[in-house]
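Asker: Here is a sequence with its predicted model. Questions after.
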Amino acid sequence: MNNSIHVIARDQLSQQEEKEVLRLLLTSFSAKFGTLHLKLAEKLNILVYLERKYSQQIAPVDYIAKKENKIVGLLTIAGKNNYTQKLAYPFDLVKKYGFFTIAHYLLLLTALEYRPADEEQYIENIAVYEKFQKQGIAKELIQTAQTNTKKGEKLTLLVSAKNTHAKRLYLKCGFSIVKRKRKVLLGFLVNEPNWLFMEWSR
């Protein structure tokens, strides 16, 4: 497989790489942002703004898959110390994009937020551009994260119960379903109320 995996803290990315990472996330999770009638560039501007203005003291770690030096896949890990303070309301974004749009973003980010415990590494995102899917990139990213997990630590993630393809991949990679969760807010925002919390430990 002609891929290379780079492990890098989010705050070590160049501005262009950071923008490309967020573009990949937006493209991969377009359904979650589909109710927002904005152009991709506008959605990207909002995410870049939130990422830079409210960056955490310890940046999440990105496992970046590159093919011919282009970012094609991403897995983001967050540990307990990645989470510090709550966001202040971004009134300057509201002036530009409107209250409803920014409120939707913040509600979605809040609904997806999870605070890992000690000895826990939480997989926030796994994303691969559509034309590079079914090439083993996501599996390779997960296995790299597993290799870098210390003894006694565990990897956890949250996946939609109806995402059978992702669930099958995680099970193949040794994850097990720990609990089923019903998230009413996510059901309202993205029509996905049923979620599975999965875990892998070394």
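Answerer: That came in fine, so what should we check first?

Asker: Could you use CA atoms for every contact and neighbour count after this?
Answerer: OK.

Asker: contacting residues around stretch 176-191?
Answerer: 31-33, 104, 108, 111-112, 170, 192-200 (C-alpha atoms under 8 Å, 6 or more residues apart in numbering).

Asker: Can you list which of these are found in strands?
Answerer: Of the contacts of stretch 176-191, the ones assigned to strands by DSSP state E are 194, 195, 196, 197, 198, 199, 200.

Asker: Include distance to residue 187 and neighbour count when you put the residues you listed into JSON lines, please.
Answerer: JSON lines is the format used below for the ones in strands among the contacts of stretch 176-191 (distance: C-alpha to C-alpha, whole Å; neighbours: other C-alpha atoms under 10 Å):
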{"residue": "194", "distance to residue 187": "8", "neighbour count": "16"}
{"residue": "195", "distance to residue 187": "10", "neighbour count": "19"}
{"residue": "196", "distance to residue 187": "14", "neighbour count": "20"}
{"residue": "197", "distance to residue 187": "16", "neighbour count": "17"}
{"residue": "198", "distance to residue 187": "19", "neighbour count": "20"}
{"residue": "199", "distance to residue 187": "23", "neighbour count": "22"}
{"residue": "200", "distance to residue 187": "26", "neighbour count": "21"}
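
Asker: nearest to residue 69, of the residues you listed?
Answerer: residue 200 (30.2 Å; C-alpha to C-alpha).

Asker: what's the closest non-adjacent residue to the closest one?
Answerer: Excluding the flanking residues, the one nearest residue 200 by C-alpha to C-alpha, 6 or more residues apart in numbering is residue 175, at 4.6 Å.

Asker: putting a second one here so we can go through both:
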Amino acid sequence: MSSPPFDIVAYEGQDYAAVCKLLVESFKAKFQALVTLEDQDIQNLLMQVWVQQPNSTSGKQFVVKENEDVVGVLSLKWKAPASSFPKTNLISLAPLIKQFGCFNVFTFLAGMYALEYKPAADECYIDHVAICSSHRNQGIGRRLLAFAQQFTVASGFHALTLHVAHQNQQAIRLYRNLAFEIEQTQYNFLRHFWFKEPVWHLMSWRGTKLHSRREHC
């Protein structure tokens, strides 16, 4: 019996809860390093502070679906065009603090800030890639990374980049097998403080260079 097909499709608003649940499952250790909350509460907090903009000019998210179930997610971002004005999403802290506690809210936000990265011009950055635990070791991660490489070339970016902790040697081997190379290795104080992972690599993949970049609206 053949395995069911997996489709990589553009993220839609209806996928929001499933994506947040998947991210909490995949990066559980990182979230637990920040807050003293149960998984469901972490998901609820993430859903209230992580605002997705479907029409963003500086990023795009894709999901892997098996039938209608989200089993993987890929988030890409790049430098916003100079002509676009950044949209600010104001978060009301009072209800969050009442629900989750002051310590949890502020450490959560501080940890998310520590993971932020601003891509350079003509750089496409993998903000995160995650696979459901029940669907790992089925080649979905490779497919998502290959999809990101194709997107990079088709969109006219000169490089596809990502950050990975030095401790995550399994992921580094996967990226190397897909022609990513370590471009920079740096000590990151904030990530060391929050996640106990001091050394991070910026890895890059460089495909065919195109002269112009398409709009991603």
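Answerer: Cool, the structure landed. Note that this is a predicted model, so its numbers are computed, not measured.

Asker: Can you give me the TM-score here?
Answerer: Laid over one another, the chains give 0.88 as their TM-score (TM-score structural alignment, normalised by the length of structure 1), with 197 aligned residues with a C-alpha RMSD of 2.2 Å.

Asker: What's the match for the residue nearest to residue 200 of structure 1 in structure 2?
Answerer: Alignment note: residue 175 of structure 1 maps to residue 180 in structure 2; criterion TM-score structural alignment.

Asker: What of residue 134 of structure 1?
Answerer: The equivalent of residue 134 of structure 1 in structure 2 is residue 137 (alignment by TM-score structural alignment).

Asker: how near is the most centrally placed residue in structure 2 to residue 10 of structure 2?
Answerer: Centroid-nearest residue in structure 2: residue 128, 1.9 Å away (criterion: C-alpha atoms, centre = their mean). According to C-alpha to C-alpha, to the nearest Å, residue 128 of structure 2 and residue 10 of structure 2 sit 15 Å apart.

Asker: same thing with residue 194 of structure 2?
Answerer: Counting by C-alpha to C-alpha, the gap from residue 194 of structure 2 to residue 10 of structure 2 is 32 Å.

Asker: how about the strands in structure 1?
Answerer: Using DSSP E, strands in structure 1 cover 4-9, 61-67, 70-78, 120-128, 154-160, 176-182, 194-201.

Asker: contacting residues around the longest helix along structure 2?
Answerer: As assigned by DSSP state H, the longest helix anywhere in structure 2 is helix 140-154. Outside of helix 140-154 of structure 2, the residues within contact range by C-alpha under 8 Å, 6+ apart are 8, 72, 74, 76, 124, 129-131, 158-160, 178, 205, 207-210.

Asker: Show me just the buried residues among these.
Answerer: Among those, those buried by neighbour count (16 or more other C-alpha atoms under 10 Å) are 8, 72, 74, 76, 124, 129-131, 158-160, 205, 207.

Asker: Widest-spaced pair of those?
Answerer: So, these by C-alpha to C-alpha: farthest apart are 131 and 158, at 26.3 Å.

Asker: thinking again about what came up before, which one of residue 194 and residue 10 of structure 2 has more residues nearby?
Answerer: Using other C-alpha atoms under 10 Å, the more surrounded residue of residue 194 of structure 2 and residue 10 is residue 194, with 20 against 14.

Asker: What residue in structure 1 is paired with that one?
Answerer: In structure 1, residue 194 of structure 2 lines up with residue 189, judged by TM-score structural alignment.

Asker: same check, this time on residue 159 of structure 2
Answerer: Counting by TM-score structural alignment, the partner of residue 159 of structure 2 is residue 154.

Asker: count of residues packed around the residue lying closest to its match once chain neighbours are set aside?
Answerer: Excluding the flanking residues, the one nearest residue 154 of structure 1 by C-alpha to C-alpha, 6+ apart is residue 201, at 4.1 Å. Using other C-alpha under 10 Å, residue 201 of structure 1 has 18 neighbouring residues.

Asker: Next up, the contacts around the aligned partner of residue 201 of structure 1 in structure 2.
Answerer: If you follow residue 201 of structure 1 across to structure 2 using TM-score structural alignment, you land on residue 206. Residues near residue 206 of structure 2 by C-alpha under 8 Å, 6+ apart: 158, 159, 160, 180.

Asker: between these, which is nearest residue 102 of structure 2?
Answerer: Residue 102 of structure 2 has its nearest neighbour among those in residue 160, at 37.1 Å by C-alpha to C-alpha.

Asker: Is it correct that that closest one is in contact with residue 205?
Answerer: Yes: with contact defined as C-alpha atoms under 8 Å, residue 160 of structure 2 reaches residue 205; the gap is 5.1 Å.

Asker: Map residue 150 of structure 2 across to structure 1 for me.
Answerer: In structure 1, residue 150 of structure 2 lands on residue 147 (TM-score structural alignment).

Asker: ok, that match to residue 176 of structure 1 distance?
Answerer: In terms of C-alpha to C-alpha, residue 147 of structure 1 sits 17 Å off from residue 176 of structure 1.

Asker: do residue 44 of structure 1 as well
Answerer: For residue 44 of structure 1, the distance to residue 176 of structure 1 equals 34 Å [C-alpha to C-alpha].
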